[in-house]
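Engineer: Kindly return the folded structure for what I paste below:
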Amino acid sequence: MSSRPRSSRDNAVLAVLVGLVLILVVRRHVVRADTLLWLAVLIPSIILHEVSHGALALLFGDDTAKRAGRLTLNPIPHVDPFGTVILPAILLLTGAPPFGWAKPVPVNVRRLRDPRNQGLMVSLVGPAVNIGLAVTAALVLRYARHVSLFVSGGSLLVPHLSSLNRALFLFGLVNVILAAFNLIPLPPLDGSAVLERLLPASLWPGYLRLRRYSFVLLFAVVFLLPGFLARVFDPAIHLWGRLLT
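Structural biologist: All right, here's what the predicted structure looks like:
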């Protein structure tokens, strides 16, 4: 049996997985400059989203994320093999913009000083951070007067921008999409915290049984219901456009 630490083995497996995915994507010729730019703003956005959960939990008395080494901007500890590697690759191969998520930051709600209220705040701080990042990007673009666009039916008509301004534009767009996605009231997404807060006690046993299959349920909703994500993302995209006008 190897004496190499488990984390080192996991990192080696992850590196091989990422390498294989990159080889497949490059061989299919689906990597373009815009794709790389999209990934460049997506990865830090999902990391900041996850770190914010652990940072607020630490402020409220739970150091679980800190002890797990998750309060870091290093992307490796946050990588979820499916959400961070496989799903974006599938989307790239099908011609869709890459999208995904990071490994959830561990939080022990029972260690919070006020589990009921602070647990809800810890859940919602991730989308709040994404919205804050989007607003910041919009303010920079808007008041620097580097962007003008038309908003119509949730779609954006974007003029040619400099590389920096295009990165800011995509950074804001990615963050409003992340906020909208994570506010879907389905476990394990952050919006489920609101659902749990409002759920009558009589429904909790059934909900907890259903929660065990949360990833399967989420996958089914996203991929088997045509137009579901469009109905979630279109208002967010429209809001992003409104922030810039």
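Engineer: drop to CA atoms for contacts and neighbour counts, all remaining ones
Structural biologist: OK.
Engineer: which helices and strands sit right next to the lengthiest helix in the chain?
Structural biologist: Longest helix in the chain, counting residues (DSSP state H): helix 115-143. Judged by 3 or more CA pairs under 8 Å, 6 or more residues apart in numbering; DSSP states H and E, helix 115-143 is in contact with helix 33-59, helix 163-182, helix 192-198, helix 228-243.
Engineer: Mind doing that once more with 6 Å?
Structural biologist: helix 33-59, helix 163-182 (3 or more CA pairs under 6 Å, 6 or more residues apart in numbering; DSSP states H and E).
Engineer: this one next, for a side-by-side:
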Amino acid sequence: MDTFTELQLFALFAVPVLLAITVHEAAHGWVAHQLGDHTAHQRGRVTFNPLRHIDLIGTLLIPALTFFFAGLLFGWAKPVPVNARNLHHPRRDMAVVALAGPGSNLLMAALWGFGIQAGLLLDPVNHWFAVPLIYSGAAGVLINVFLMVLNLVPLLPLDGGRVLNSFLPPRLAAIFSRLEPFGLLILLLLFVSGLLSSVLLPLVRWTIELLPGSRIVIDLFFV
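Structural biologist: A predicted model of the protein is given here:
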């Protein structure tokens, strides 16, 4: 990736990032809709239109700043509204709704991996089409796996925190929920300190190694 300028790299990652965030949030809303809460559906959030999920600061400004100054993409979208009281089994279903986002990212990572393999097969026939497909596929695998692993961190308001909160005894869950207003600040501090990357990157690499096209992704981003 050293042959690409920062602007080219940003353009390469733009589509995978938008898709990763959009499908992630839409998956939350769709699963909540299936389980009895129609809040997100009524507000137009069960959609693949990225404009419905973009947060000007979290989706645009922060990722641009962290990419150009730290070399990593970090950001968030507008959270999909879910009313747990409307779910058939509130505590259990909230965990299922939370896991839908990371699950969609794992599925997209696999699809991008197959895109890499398709690009490798097409390369001898149409090099100009194959190369962007391979690089975009690699970016798609990386960003979706990173987003999946990041969101599984057991810290509110992340999906991992929602899952943990669903399984804690009610009294402990109430105490844990009080940390949610500080969750994003804690996450940013962990990110800036480098602790977050030191924990997440090995997990990201291990997950990538299980996916199609993994050799290309590892060679591009981890060597």
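Engineer: Can you check which part of the second structure the next helix or strand along the chain from the longest helix of the first structure sits on?
Structural biologist: Per DSSP states H and E, the first helix or strand lying C-terminal to helix 115-143 of the first structure is strand 150-152. The aligned range for strand 150-152 of the first structure in the second structure is empty, by TM-score structural alignment.
Engineer: Just name the most buried of the helices and strands packed on helix 115-143 of the first structure.
Structural biologist: Across those, averaging neighbours per residue (mean count of other CA atoms under 10 Å) puts helix 163-182 on top, at a mean of 22.
Engineer: how distant is stretch 53-62 of the second structure from the center of its chain?
Structural biologist: Distance of stretch 53-62 of the second structure from the chain centroid (CA atoms, centre = their mean, to the nearest Å) equals 14 Å.
Engineer: hmm, who's touching it?
Structural biologist: Contacting residues not belonging to stretch 53-62 of the second structure are listed as G75, W76, A77, K78 [CA atoms under 6 Å, 6 or more residues apart in numbering].
Engineer: Just give me the closest of the residues you listed to V131 of the second structure.
Structural biologist: Nearest to V131 of the second structure among the contacts of stretch 53-62 of the second structure, counting by CA to CA, is G75 at 27.2 Å.
Engineer: Aligned to the closest one, what sits in the first structure?
Structural biologist: Match for G75 of the second structure (TM-score structural alignment): G100.
Engineer: can you redo the helices and strands packed on helix 115-143 of the first structure as JSON lines with distance to W204 of the first structure?
Structural biologist: Shown next, in JSON lines, are these (distance: least, CA to CA, whole Å):
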{"stretch": "helix 33-59", "distance to W204 of the first structure": "24"}
{"stretch": "helix 163-182", "distance to W204 of the first structure": "22"}
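Engineer: rewinding a little: which members of the contacts of stretch 53-62 of the second structure define the maximum pairwise distance?
Structural biologist: Spanning the widest gap among those are G75 and K78, at 10.4 Å by CA to CA.
Engineer: and the two? which has more neighbours close in?
Structural biologist: Neighbour totals were compared for G75 of the second structure and K78, and G75 leads with 20 against 17 (other CA atoms under 10 Å).
Engineer: can you count the residues close to the closest residue to F68 of the second structure other than its chain neighbours?
Structural biologist: Distance criterion CA to CA, 6 or more residues apart in numbering; nearest residue to F68 of the second structure, sequence neighbours excluded, is E6 at 7.1 Å. Look at E6 of the second structure: counted by other CA under 10 Å, it has 14 neighbours.
Engineer: got it, and L185 of the second structure?
Structural biologist: By other CA under 10 Å, the residues close to L185 of the second structure number 11.
Engineer: what residue of the first structure matches up with it?
Structural biologist: So, by TM-score structural alignment, L185 of the second structure is matched to V216.
Engineer: same thing with S136 of the second structure?
Structural biologist: S136 of the second structure maps onto A167 in the first structure, by TM-score structural alignment.
Engineer: K103 of the first structure - nearest residue in space that isn't next to it in sequence?
Structural biologist: Among residues not flanking K103 of the first structure along the chain, D80 sits closest, at 4.7 Å (CA to CA, 6+ apart).
Engineer: next one: I116 of the second structure
Structural biologist: Nearest non-adjacent residue to I116 of the second structure, counting by CA to CA, 6+ apart: I134, 4.5 Å away.
Engineer: before we move on, back to that, pull up the gap between the match of S136 of the second structure and L87 of the first structure, please.
Structural biologist: With distances taken as CA to CA, to the nearest Å, A167 of the first structure is found 22 Å from L87 of the first structure.
Engineer: can you check A40 of the first structure too?
Structural biologist: With distances taken as CA to CA, A40 of the first structure is found 16 Å from L87 of the first structure.
Engineer: ok, now D62 of the first structure?
Structural biologist: As judged by CA to CA, D62 of the first structure and L87 of the first structure stand 31 Å apart.
Engineer: residues making contact with stretch 173-189 of the second structure?
Structural biologist: Stretch 173-189 of the second structure has contacts (CA under 6 Å, 6+ apart) with L156, P157, N165.
Engineer: mind running it again at 8 Å?
Structural biologist: By CA atoms under 8 Å, 6 or more residues apart in numbering, the residues outside stretch 173-189 of the second structure that reach it are L155, L156, P157, N165, S166, L196.
Engineer: Could you pull up the residues touching the third one?
Structural biologist: If I follow you right, that is P157 of the second structure. Counted by CA under 8 Å, 6+ apart, P157 of the second structure has contacts E180, G183, L184.
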